[in-house]
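Student: Generate a structure from the sequence data that follows.
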Amino acid sequence: MRASRLVTLLLLLQNRGRMTARQLAEELEVSVRTVYRDVEALAAAGIPLYGDAGHAGGYRLLDGYRTRLTGLTADEAQAAFLAALPGAAAELGLGTALAAARLKLRAALPAELREHVERIQERFLLDAPGWYGDADRTPHLPAVAAALWARRTVVLRYRRWRAPEEIERRVEPYGLVLKAGRWYLVAGGPSGIRTYRVDQVLEIRQLDEECTVPDGFGLAAYWTGYLAAFRERLHTGEALVRLTRQGSRSLGVTPTGGEWTEVRVPIESVDHAHGEFLRLGTDIEVLAPAELRDRIATTVRTLTARYEG
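Tutor: As a prediction, the model looks like this:
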């Protein structure tokens, strides 16, 4: 356990530069006193590790020092190759770089770990886009990514769903997110941080103005909050329904054990729920709201008359 922690501490300093004992303790989930002991152990092993005193101090490695990836476990090596997204990297213009990086990583691994990652590539494939739809065309993705790398402000001509449909926005790119095969740009502007679908960008112009990411902003944390807020806006109501065992499985509800399970489920709207619940056929009965129950009953009567006729 401690050997793994020492390797992690070393890699943290190698990748992030100077870090305080408290920062290292938070990353490693140990006490500051444990960090002091680990640093002493690394120094005793000959690692060129130095500590700077003072408010802006911390631990750092001697400039130019790099460690080889001989500390990787089999699971870590497999995860590194499984997490690679060649399609996404190619869209960002990094396909060649990703291929080269994987070759270097493979070359740095011991023979037994190389066998593990070869099995991963033979047996697992990640295809991010969903079914029943062509992949979004994102001709301006490389330009968006270039502005993001360069930390440059951009002007977007953007298409949205409400009027006016085409707008122009001056924004500061903070990050790119790939969600279910679709790229989203997270950017700051006059009205705060917003999310833009990259496939709806009609034109992009990079400005010679450096953008500044706000203190405390984290892309992963922002996206988690954005998704939570989206779900809250999406499910604005609820319906009381009875489900058969098959209907419960279809909606991801745990059956109560009887023939029917009565449960409240969130719905986006009556219109949306009407279509979704009809797909379940006789495996569902809507009890409330009355408007939704009446809509489904009317549709069923119409279908019955049509097919009997």
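
Student: When you work out contacts or count neighbours from here on, use the C-alpha atoms and nothing else.
Tutor: Will do.

Student: Can you tell me, leaving aside adjacent residues, what's nearest to residue 144?
Tutor: Beyond its immediate neighbours in the sequence, the residue positioned closest to residue 144 (C-alpha to C-alpha, 6 or more residues apart in numbering) is residue 204, lying 7.5 Å away.

Student: Here is the second sequence; please produce its structure so I can put it next to the first one:
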Amino acid sequence: MRAGRLLSTLLLLQTRGRLTAQQIADELEVSVRTVYRDIEALSASGVPVYADRGPAGGFALLDGYKTSLTGLTTDEAAALFLAGSGATAGDFGLGPTLDAARLKLLASLPAEQRTIAGRIQERVHVDAPGWFRDPEAPPHLDAVAVAVFEQRKIQIWYRKWDGASVERTIAPYGLVLKGTAWYVVAAGNTRTNAYRISRIDAIAPLDEPFERPADFELRRYWLEFSERLESTLYSGGSAVVRLAPRAVRLWFLLGPVAGRALRETSTPDGDGWVRVTVPIESIEHARADFGRFGADLEVLEPPELRDVMRETAAELARLYLAP
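Tutor: Below is the predicted model:
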């Protein structure tokens, strides 16, 4: 533990130059007293570290000194690849490990490239989840990940979208992070499917290895699965609606499918309203989706959906006109 912290202190001084004891302590989440002890240990081991006193002082390395002790550990390499795949290293408990790996990577770069990389890190921040969405923290993610990497089957008790619970024995091929939700792509008794990990109520690791098909590509499978899911979800036909300008601005609330339908539609009429043909999951789903727009959306077709919206409006009127 201390050896890793000493190396992190050394790499911080190498990549960032002069740092105060408090700055090092904040980076490594240790006390200032621990930093002083680590600096003494580095100096005693022959590292040319010196201290400047005063308001602009701090610890620094002699000009030209550079350590070559920047090899990545297995966990650090895994954390870097997780970050490169868009996954969240913190979900696997690898947040600090990822920070250490980045520091080693910076230290291994020439000075000019290190400056550019540091500038990017300072000025670009990626916050992948959409607005107003809390990231999921599925309790069984670690157990599923272990089964994926060890290629061992697991038994899961899974809650389907309609609330029904089923038991499955699956061979997990890979993990996918979609927005803020984790999925495991796994082979069951009859076919390969994707399971949302937050819906796994219980899991039992099995001492039963499996062979991952040599021709299986996780990215290709997920793209095909996404296309099938989209076509299944929007199998309830389509609806023709009129949107007021305010509804057009808020149309993104219905997701990318509705967004594509709007982009492909005609220009606004004289009052600024836009006519859109959009696929729907079902009459009930459409009632809930379109209801959020209030009087800024009018359903034209199909007749049964227009009737449902009319009944909903009448119920709202009775509710709010009542004493």
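
Student: Any idea what the TM-score is?
Tutor: After superposition, the two chains reach a TM-score (TM-score structural alignment, normalised by the length of the first structure) of 0.65; 230 aligned residues with a C-alpha RMSD of 2.9 Å.

Student: re earlier: would you say the residue nearest to residue 144 of the first structure is within a strand?
Tutor: Yes: assessed with DSSP: H, G, I helix; E, B strand; the rest coil, residue 204 of the first structure lies in a strand.

Student: Check the contact between it and residue 167; I expect there is one.
Tutor: No: under the criterion of C-alpha atoms under 8 Å, residue 204 of the first structure makes no contact with residue 167, lying 12.0 Å away.

Student: joint contacts of those two?
Tutor: residue 157 (C-alpha atoms under 8 Å, 6 or more residues apart in numbering).

Student: which residue ranges form the strands in the second structure?
Tutor: 49-52, 58-61, 152-159, 165-178, 181-187, 192-196, 200-209, 238-243, 274-279, 297-301 (DSSP state E).

Student: Reformat these into TSV and put mean neighbour count and distance to residue 91 of the second structure next to each item.
Tutor: Output for the strands of the second structure, formatted as TSV (neighbours: other C-alpha atoms under 10 Å; distance: least, C-alpha to C-alpha, whole Å):
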stretch	mean neighbour count	distance to residue 91 of the second structure
strand 49-52	15	36
strand 58-61	18	34
strand 152-159	20	20
strand 165-178	18	11
strand 181-187	20	10
strand 192-196	18	15
strand 200-209	14	16
strand 238-243	19	39
strand 274-279	19	35
strand 297-301	19	40
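
Student: can I get those strands in a markdown table with distance to residue 307 of the second structure?
Tutor: What follows is these, written out as a markdown table (distance: least, C-alpha to C-alpha, whole Å):
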| stretch | distance to residue 307 of the second structure |
| --- | --- |
| strand 49-52 | 78 |
| strand 58-61 | 74 |
| strand 152-159 | 34 |
| strand 165-178 | 35 |
| strand 181-187 | 36 |
| strand 192-196 | 35 |
| strand 200-209 | 39 |
| strand 238-243 | 13 |
| strand 274-279 | 18 |
| strand 297-301 | 9 |
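
Student: So which of those strands is nearest residue 218 of the second structure?
Tutor: The closest of these to residue 218 of the second structure is strand 165-178. By C-alpha to C-alpha, the value is 6.6 Å.

Student: I'd like to check the angle between that closest one and strand 200-209, please.
Tutor: Computed by axes from the mean of the first three to the mean of the last three C-alpha atoms, to 10 degrees, the angle separating strand 165-178 of the second structure from strand 200-209 equals 90 degrees.

Student: Understood, closing this out.
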